[in-house]
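Engineer: Generate coordinates for the sequence data below:
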Amino acid sequence: MATPIEFIKANELDWQPSLNAKLSNGLYGYRGALIIEPGKQISADRKLPPKIQARQVIMMTTDDSIKFLTCELESFNDFKPMFEKYKQFFVPDSMNLLYVTDLEANGTFEYEGVKFTAYMLDESSVWNELLDLASLEKSDMKSLKQPEEKIEKLYEELLTCNVEDTPRTYEEMCSFIGESSKQLMGAV
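Structural biologist: As a prediction, the model looks like this:
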């Protein structure tokens, strides 16, 4: 069986990666976006951007599973197709944090034996939300030079935090789907 990263590469599911490297803690790290539903192939060498993607992904994997995944989903409706696409790599003891722009409430739910915590995301970035959740300051990260060190430190801090929210069912989470509240930030 392929590793999660080999699966992503073989199926051309990575999108604009900024990090794709082995980490010092024996895990493999990825930052970028992951394709959930690819864009239309318009010629032999051109494809439209993905129809659905998980953005701002920070992922740490072992040889056979996802140990940590966090990302932005434009809609909670994108969760199920994302889970189906990467389902073979999700395990019960992983940490999975979703930041969703059209949710009107936070919650921790279980889906096919795997726990996910979904948070509302309006104006911030996943990175900033994670720093807040881990009680880290940006200055704590500036002393670290390599991107690998930064995601390792963030992950280590998150392991010491309670990242869960109100227990809910998947169906309850679906009932909290509303309008996207994310404010698009352009050039200032």
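Engineer: CA only for contacts and neighbour counts going forward, please
Structural biologist: OK.
Engineer: distance of the nearest residue to residue 55 once chain neighbours are set aside from residue 58?
Structural biologist: Spatially, and ignoring its direct neighbours in sequence, residue 55 is nearest to residue 33 (4.5 Å; C-alpha to C-alpha, 6 or more residues apart in numbering). The spacing between residue 33 and residue 58, counted by C-alpha to C-alpha, to the nearest Å, is 9 Å.
Engineer: Now show me the structure for the sequence below, then we'll compare the two:
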Amino acid sequence: MSNFLENIQAQNLTWQVSICEKAESSDTLVYRGDLILQEGKLTIHGTRGTPEAVIKQVVLTAKGEKIEFFAGHLQKLESISLFCEKYLAQCAAGIPLFFFVENIKEKLVVEIEGHLAYLYPLVEGVVWNEFNEMLGLEKGDFKGLGAGDKVVKVADESKTLKPKNVKVSLEEALARTVVVHKELRGAI
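Structural biologist: This is a model prediction of the structure:
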């Protein structure tokens, strides 16, 4: 029997992976990296180009074929529909989903097929750091843990989170999106 990580690797849905393995001290599967939402176009050589859409900085745990904890970064809230098409059926029943989204200005929560999806504005930042800050976790809380066990700790701690996000329908959340202006950085 295959598991979630084997499935996404077999389908070439992983991108910019930093960890994709079993946790050190349990059978929990852990993943940190990007997940492809929409594949790239086929090149003339028969390979896939850069993905058209990804959910970035994903932090997840899974047991068997089901996702047990999920957090990730969306550039546009509109891409949540692509996430639902590709991954929602692979989520354990009723688990909360945490999305950090560039084009929203307020903390929202929407219900999607029995899951509460918590939406947090994030134009710049790192999901891992933002989520740990929300949980009140610091560097010392991870002392002595391997990379996989750190993800498991975050997933376990997320169960104590009591978000106070404003509940709206997905349609209303989509209507509240904003245009994001980013500063250009780099060499002058």
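Engineer: now what about the TM-score between them?
Structural biologist: Laid over one another, the chains give 0.88 as their TM-score (TM-score structural alignment, normalised by the length of structure 1), with 186 aligned residues with a C-alpha RMSD of 2.1 Å.
Engineer: thinking again about what came up before, I'd assumed residue 57 was in contact with the residue nearest to residue 55 of structure 1.
Structural biologist: Yes: at 5.3 Å, residue 33 of structure 1 and residue 57 qualify as touching, with contact defined as C-alpha atoms under 8 Å.
Engineer: how about the strands in structure 2?
Structural biologist: Listed in chain order, the strands found in structure 2 under DSSP state E are 14-22, 29-38, 53-63, 66-74, 97-101, 108-112, 115-121, 166-167.
Engineer: Taking their axis directions, the third one and strand 14-22 sit at what angle?
Structural biologist: Pointing back at strand 53-63 of structure 2 there. Orientation of strand 53-63 of structure 2 against strand 14-22 (axes from the mean of the first three to the mean of the last three C-alpha atoms, to 10 degrees) gives an angle of 10 degrees.
Engineer: quick one, longest helix in structure 2?
Structural biologist: helix 147-158 (DSSP state H).
Engineer: on average, how far is it from the matching bit in structure 1?
Structural biologist: Mean deviation of helix 147-158 of structure 2 relative to structure 1 after superposition (mean C-alpha distance after the TM-score superposition for structure 1): 1.5 Å.
Engineer: Quick check: buried residues in that helix?
Structural biologist: 147, 148, 149, 150, 151, 152, 154, 155, 158 (16 or more other C-alpha atoms under 10 Å).
Engineer: Which residue lies nearest the spatial centre of structure 2?
Structural biologist: For structure 2, residue 72 is the residue whose C-alpha lies nearest the centre (C-alpha atoms, centre = their mean; 2.1 Å).
Engineer: who's in contact with that residue?
Structural biologist: Applying C-alpha atoms under 8 Å, 6 or more residues apart in numbering to residue 72 of structure 2 gives the contacts 55, 56, 57, 58, 59, 98, 99, 100, 127.
Engineer: Now neighbour count and distance to residue 178 of structure 2 too, for those residues, in TSV please.
Structural biologist: As requested, the contacts of residue 72 of structure 2 are arranged in TSV below (neighbours: other C-alpha atoms under 10 Å; distance: C-alpha to C-alpha, whole Å):
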residue	neighbour count	distance to residue 178 of structure 2
55	25	19
56	23	19
57	23	21
58	22	23
59	24	25
98	22	19
99	25	16
100	29	14
127	20	20
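Engineer: counterpart of residue 54 of structure 1 in structure 2?
Structural biologist: In structure 2, residue 54 of structure 1 lines up with residue 55, judged by TM-score structural alignment.
Engineer: before we move on, back to that, still touching in structure 1? Go through the contacts of residue 72 of structure 2.
Structural biologist: Contacts conserved in structure 1 for the contacts of residue 72 of structure 2, counting by both residues aligned by TM-score structural alignment, their matches' C-alpha atoms under 8 Å: 55, 56, 57, 58, 59, 98, 99, 100, 127.
Engineer: What is the neighbour count of residue 142 of structure 1?
Structural biologist: By the criterion of other C-alpha atoms under 10 Å, residue 142 of structure 1 has 10 neighbours.
Engineer: No further questions, thank you.
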